[in-house]
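Student: The sequence and its predicted three-dimensional model are supplied below.
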Amino acid sequence: MDFLYIDVISRKILNEILQYRRRFNLSSMTLEEEEEIILKVHLPRVKAFLIQSKPIMFILPAFPTKSPNSKKVLGKLPDMAEKLSLVFLNSLCERIKVYYPPGAEMIICSDGHVFGELIGVCDGIIDDYQDKLNRLLCELELNYISIFNLSHVEEFNTSNNCYNHSRKLLVEKYSLAIGVIKKQLTGSEDGLSLYRAITRFLYEDSLLPNYSGSKNALQKNARQRAVGVIQHSWAWGNLLAQQFPSAIRLSIHPQPVSSLKIGIHMMPTCDNWLTPWHGVAVQINGKFILMKRSEAEEMDGKLIKINEEPSHYII
């Protein structure tokens, strides 16, 4: 076996990911220093697939459901923002196949049902969102992507698809106690950045047009729910580590350089934390960028519909 070949190809595969990496805004290291640490963590995991001549398996917890705030998104179903992101992920696998014939597969671990009431979206709306995602995979012929969600976990499966019960079991078996999570979050700048970002998302998502309470009360509620969202998210991550132990783990959030997860952007955005389900696709000078709906409208963006459904903006 040519170990030099394995090393070269493994580095190429990781470099495909690293060029889209989400970084923390206030990093004390240079890009080169960060990537050197990341390679030390992930090269052995990628090489393990090459040694066995198996397709590289990526897992990405993402695509939960649309934000309930109409100032951020166009509606409740996937639109151009999701389409572009899915096409990007599929093309990532296609590019890897060019120089590594076994190729790669991307498993999207759709986590909307993991959070449920914590994000203010009912399970029925999450089901509709995920159904549309599956249709998009077929319509766009994205053959390297599959979707895994809470209903696919056999130990949580119930005959009536009771997601409240599944979430309860997930937390009981796979999560840390809230007190331990708070201690971990406040113990590092990376942890505080995550907590603040999730709090901001929850606050913005709850600031709906019909809300009549105080912003301070909403902020306090968002802080409380943020710890619960992180608890559920980490529990989901622990479950996925058990389900897919050898997979290369990706994330839609910035990650510490020594983490087993690599944060990636799926489309250009000026906000290091913004995602397709918290924003809209905006075409500017022929190129798409992700931003909040309110920002696109402030720039006099023209709403484009496809098959009578809101899709994206053009500026």
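Tutor: On my side now, so go ahead.

Student: From here on, just use CA atoms for contacts and neighbour counts.
Tutor: OK.

Student: next helix or strand past the helix or strand harbouring Met106?
Tutor: In the assignment (DSSP states H and E), Met106 maps to strand 104-110. Per DSSP H and E, the first helix or strand lying C-terminal to strand 104-110 is helix 112-115.

Student: between the very next helix or strand once past that next one and strand 104-110, how big is the angle?
Tutor: Remark: after helix 112-115, the chain's next helix or strand is helix 123-139, criterion DSSP H and E. Angle of helix 123-139 versus strand 104-110, following axes from the mean of the first three to the mean of the last three Cα atoms, to 10 degrees, is 160 degrees.

Student: Can you tell me the SS state at the closest residue to Val46 other than its chain neighbours?
Tutor: The shortest distance from Val46 to any non-neighbouring residue, by Cα to Cα, 6 or more residues apart in numbering, is to Ser10 (5.9 Å). What DSSP: H, G, I helix; E, B strand; the rest coil gives for Ser10 is helix.

Student: and Ser10, what does it touch?
Tutor: With contacts defined as Cα atoms under 8 Å, 6 or more residues apart in numbering, Ser10 is in contact with 43, 46-47, 50.

Student: Check it against this one:
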Amino acid sequence: MTVTSKFVSDASVQEQSNITKSGAISTVRPIAEQQDADPSVHAVSSKILDIIFEYALNKFSDSKQRLEAGRPKFLSVVGKFVATSTRVEMCLPAFPFKSANKAYKVFGILPDKAEEIALDRLNTMCIRIGEIYPPGAQCTIISDGVVYNDLLSIPDRETWAYGQALRQLASDKGFRHISFSRIRDLVDIPLPAKLHEIAYVANATNFRRALLNRFGKDDIDIDKEIEKDPDTKMTYLGYRRFLESDLKHIFPVGNGRTANAYRRDVRYLAKQMLIRGYAFAAAVKHGFPDHLRLSIHQSTGKQKVSICLLNTKTGFTTPWHCCVALTATGEWTSAPKGEYLKDPNMKVIHEDGRPSYFQEIVGISEPGQKAQTETSEVNGSESRSDAPHAESQETATSSLTEADIERVAALAKFMLSTDFKKNDGILKSGHPGMDKVLDWKPNELSTVVWLKELISAVARDTGGYNEKVVGVTY
């Protein structure tokens, strides 16, 4: 049975139906193969695909080659829309819930600036397609949160709250090229006409059961799938890595649980996620058969386009696994919350009464004064969204903390010692802030800033989190 694909959202976030339960013809009509070969159709389709590829996952040396390997298939999908002058429809299983590791990776359970940037990026991609192809484009987000949340000890209520807040965010920011699916779009289970929190929570288990009953494979050997299928193996390795970091505070090592046992159990959970993922992928293919399939995971590029949601220089590309920060140069970066908290120049910026992102504060004034810093709009130079973004202001004090004072006193004592004068290891450390410390002139740099640079140069943990790997792996 063909299921209804109705996009349920709030306010200006569009609702659209492409497949009916009665089996009515979808908006994309079957066309003859010779129409796909039409030169004009091919040319437009190729331009559309070029735009989509600009937003693809680009963290690996062979990323472009992988995309080009799938170009013929992707052109065929896009070409069907172009040949019938209909809107290009894409679907992206993503945005499940915030990481279970609230202590180190994310602020809380609700979307923040990271999700806003990611949604804006998808919306901008669709806008750009519309500039060269009048019917435009739409990206449907299919949240997979309820598929996996119980495996990660995420309550159904948190999954609901995240999804609702995400819809509201898209509506408030005017991301009109973003749509959202509901669980009724994937499986046929009795649900109220309008889904509310209690009904959602009451039916979450029913959904998972129906999903596995309808689309699961009882005889699947997941170990063999991992061994023989490159896409499955890459997803599995990604699951293992992010689960190990996500669950370490929920299932801590100790009290009878060894580190080896923890890693063994993480591997088991990753395989359970894969088994459900196979069923979920089949449900998505059944419910959205004509859509261009996008993915947040690294892949071979043969079946889906791997998309980068956070176009930063680090490896963290999925907003529910990290936080974002606005640097002094206006560039957005992404990393776990705990890494930003180590940086004394990073200030938490609140929006709607809760932490949203970090901002780098530089040029701090003398003690007793306050420096006003105005946050940049999330769109930046890349964004071309339909709705303006509100600007916000935050105040940062410039005085040293008690901890800073203690560290400065200890540093001063050390710098006067014979050991410091005999050991030039710090001077040769190559720390980016050391030049400012050594070249200090009273008329060029305030005492407070100099002390901050000194603290940063000597005491900052430079281990960091700079490894370039796919964001989902954490």
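Tutor: Sure thing, it's come through. Keep in mind it's a predicted model, so treat the numbers as computed, not measured.

Student: Just give me the mean distance for the strand holding Met106 of the first structure relative to the second structure.
Tutor: Average distance, strand 104-110 of the first structure versus aligned residues of the second structure after superposition (mean Cα distance after the TM-score superposition for the first structure): 0.5 Å.

Student: Would you tell me which helix is longest in the second structure?
Tutor: helix 259-287 (DSSP state H).

Student: Which SSE is immediately downstream of it?
Tutor: That would be, after helix 259-287 of the second structure and using DSSP H and E, strand 292-295.

Student: Where in the first structure does that next one fall?
Tutor: Aligning strand 292-295 of the second structure against the first structure (TM-score structural alignment) gives residues 248-251.

Student: what's the mean gap between the matching stretch and the aligned bit of the second structure?
Tutor: Counting by mean Cα distance after the TM-score superposition for the first structure, stretch 248-251 of the first structure comes out at 0.3 Å.

Student: and that stretch, how far out from the chain's middle?
Tutor: Taking Cα atoms, centre = their mean, to the nearest Å, one finds stretch 248-251 of the first structure lying 9 Å from the centre of the chain it belongs to.

Student: How about stretch 86-96 of the first structure?
Tutor: From the chain centre to the centre of stretch 86-96 of the first structure is a distance of 15 Å (Cα atoms, centre = their mean).

Student: so where is that stretch in the second structure?
Tutor: By TM-score structural alignment, stretch 86-96 of the first structure lines up with residues 119-129 in the second structure.

Student: Break down the stretch 301-450 of the second structure into its helices, ranges please.
Tutor: Per DSSP state H, counting those that start in this stretch, the stretch 301-450 of the second structure carries helices over the ranges 337-341, 402-415, 418-422, 434-438, 447-459.

Student: can you redo those as CSV with distance to Gln34 of the second structure and mean neighbour count?
Tutor: Shown next, in CSV, are the helices of the stretch 301-450 of the second structure (distance: least, Cα to Cα, whole Å; neighbours: other Cα atoms under 10 Å):
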stretch, distance to Gln34 of the second structure, mean neighbour count
helix 337-341, 53, 19
helix 402-415, 72, 13
helix 418-422, 78, 10
helix 434-438, 66, 16
helix 447-459, 65, 19
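
Student: Same list, those helices, but as TSV with distance to Pro230 of the second structure please.
Tutor: Below are the helices of the stretch 301-450 of the second structure laid out as TSV (distance: least, Cα to Cα, whole Å):
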stretch	distance to Pro230 of the second structure
helix 337-341	32
helix 402-415	50
helix 418-422	54
helix 434-438	46
helix 447-459	43
